[in-house]
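Colleague: My questions are about this predicted structure, shown below with the sequence.
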Amino acid sequence: MTLATYKWTVENYHQAIDAGLFADEAVELLRGNLVVMSPERESHAYYNSEISDYLRALLGDRAKVRDAHPITLPNNSEPEPDVAIVQPLGREYLQHHPYPENIFWLIECSQATLTKDLTEKKAIYAEAGIQEYWVIDLQNHQLIVFKDLKNASYITKQTFTIGIISPISFPDLEISVMKLLD
């Protein structure tokens, strides 16, 4: 017996959402596959909210900080990163979720999903051309930063537990690692 699977396109996925197919299910589209999202525990929700508020205060109107909302990628993926720092395009986002060219950097807060965030999601984001990707590792209390794209892969990986970090898109911005991890 051969197992046949159905690969979703972003367009099919949107049609299914509009039809109410996933009304009671938290899913995201990764490489054409529907993936059930892990339920959010208290610590994850706390860090996601605090990090977003901190970045909003630092960035002001220079960027839009979106919490747990979809982004649309060209590899038949529509993940929902915990935090997406995107161009402040206002009402344009009524027509589409942010595309890779609208994204400054992405952050995943990881506890139960650490392996997936460090492998599958990292690969999907790199393939889509996202120039910088941060993983807040809640298990080991550290920030892991991926950047410097080459051949659809991140070639630089840095791990921080203290200090100040500046994202590629905003080199003048000073973000406290401790504030992200506290």
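Modeller: Structure's in. What do you need? Residues are numbered from 1 along each chain as shown.
Colleague: CA only for contacts and neighbour counts going forward, please
Modeller: Fine.
Colleague: Q87 is in contact with R66, isn't it?
Modeller: No - with contacts counted by CA atoms under 8 Å, Q87 stays clear of R66, the gap being 10.4 Å.
Colleague: Which residues outside the longest helix along the chain are in contact with it?
Modeller: Looking across the chain with DSSP state H, the single longest helix is helix 42-59. Helix 42-59 has contacts (CA atoms under 8 Å, 6 or more residues apart in numbering) with 64-67, 82-83, 109-111, 173, 179-181.
Colleague: next SSE after it?
Modeller: strand 64-67 (DSSP states H and E).
Colleague: helices and strands around the following helix or strand past that following strand, which ones?
Modeller: Using DSSP H and E, the next helix or strand after strand 64-67 towards the C-terminus is strand 83-86. If you count contacts as 3 or more CA pairs under 8 Å, 6 or more residues apart in numbering; DSSP states H and E, strand 83-86 packs onto strand 64-67, strand 103-110.
Colleague: how about TSV for those, with mean neighbour count added?
Modeller: Formatted as TSV, those follow (neighbours: other CA atoms under 10 Å):
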stretch	mean neighbour count
strand 64-67	21
strand 103-110	22
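Colleague: Using TSV, please lay out the ones you listed together with distance to R91.
Modeller: Below are the helices and strands packed on strand 83-86 laid out as TSV (distance: least, CA to CA, whole Å):
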stretch	distance to R91
strand 64-67	12
strand 103-110	16
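Colleague: Next up, a structure to set beside the first:
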Amino acid sequence: MRDGVALAAEVASRGQYRFTAEEFRRMPEAEMPPGHARVELIEGVVVPMAPTLPDHYSVIYLLEGRLREALEPRLKVRSHAPVQLGQYTQAAPDISVITPRQDGYRYRLPGADDILLLVEVAESALSCNRHDKVPLYALHGIREFWLIGIAERQALVLRDPVDGAFRSERAICFGGFLEPLVAPGLRIPFEEFL
């Protein structure tokens, strides 16, 4: 699969049309790439998402449950729900932790200011997520991003976005703990979900 950020830059440099997030939401399913049940909009380009396997869903289910247990109702934990990052991106992270709203985001998607943590689970952390989502999320100022690589059996914890890059990157593996910034004192043992 092509790197979505690089593809978007290529499209923009050639002057090709970039979809806005609003146009993307109005797009009928018939206009989506064939054979791809799940797509997201990355910098104006419709990008197919990789298929998910049982171990992928298992990690999401276990980690989402642990985050919900610790954070709700003070914060909201969602899985496979879209977020809007700027005018040209509607991403679909595996897990998002967002600030709650009275309207439940009925009239708009959560944006960068609402997002406290994003989590992506990948068969390999070295996959396109590493080259695609990391710079995208940093560019849009996502405060904390966890990239969990199933093959590597590790999580990359990325924080402190500045100028399209995260200044802090830490690898967590067996014996380590994930400690979200939004919940000081919460320590999730890595072994609980992978």
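Modeller: Happy to help now that I have it. Quick caveat: nothing in here was measured; it's all calculated off a predicted structure.
Colleague: Give me the TM-score for this pair.
Modeller: The TM-score (TM-score structural alignment, normalised by the length of structure 1) is 0.88; 178 aligned residues with a CA RMSD of 2.1 Å.
Colleague: from the contacts of helix 42-59 of structure 1, which is closest to W134 of structure 1?
Modeller: Of all the contacts of helix 42-59 of structure 1, W134 of structure 1 sits closest to C109, with 8.6 Å by CA to CA.
Colleague: Name all residues that make contact with the aligned residue in structure 2 for that closest one.
Modeller: In structure 2, the residue matched to C109 of structure 1 (TM-score structural alignment) is V121. V121 of structure 2 makes contacts with H56, V59, I60, D94, L147, I148, G149, I150, as judged by CA under 8 Å, 6+ apart.
Colleague: what distance separates the start and the end of stretch 83-96 of structure 2?
Modeller: 8 Å (CA to CA, to the nearest Å).
Colleague: for stretch 4-16 of structure 1, same thing?
Modeller: Note: stretch 4-16 of structure 1 ends 20 Å apart using CA to CA.
Colleague: so how far is it from its chain's centroid?
Modeller: 21 Å (CA atoms, centre = their mean, to the nearest Å).
Colleague: try stretch 93-112 of structure 1
Modeller: 5 Å.
Colleague: Then stretch 42-51 of structure 2?
Modeller: 12 Å.
Colleague: buried ones in it?
Modeller: I42, E43, G44, V45, V46, V47, P48 (16 or more other CA atoms under 10 Å).
Colleague: Output the residues you listed in TSV, with secondary structure and distance to C173 of structure 2 appended to each entry.
Modeller: Below are those laid out as TSV (DSSP: H, G, I helix; E, B strand; the rest coil; distance: CA to CA, whole Å):
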residue	secondary structure	distance to C173 of structure 2
I42	strand	29
E43	coil	32
G44	coil	35
V45	strand	34
V46	strand	33
V47	strand	30
P48	strand	29
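Colleague: if I line the two up, what does G60 of structure 1 land on in structure 2?
Modeller: In structure 2, G60 of structure 1 lands on E72 (TM-score structural alignment).
Colleague: Equivalent analysis for E42 of structure 1, please.
Modeller: Using TM-score structural alignment, E42 of structure 1 lines up with P54 in structure 2.
Colleague: What about its match, how many residues nearby?
Modeller: Per other CA atoms under 10 Å, the neighbour tally for P54 of structure 2 reads 8.
Colleague: swap in R153 of structure 2?
Modeller: R153 of structure 2, neighbours per other CA under 10 Å, totals 16.
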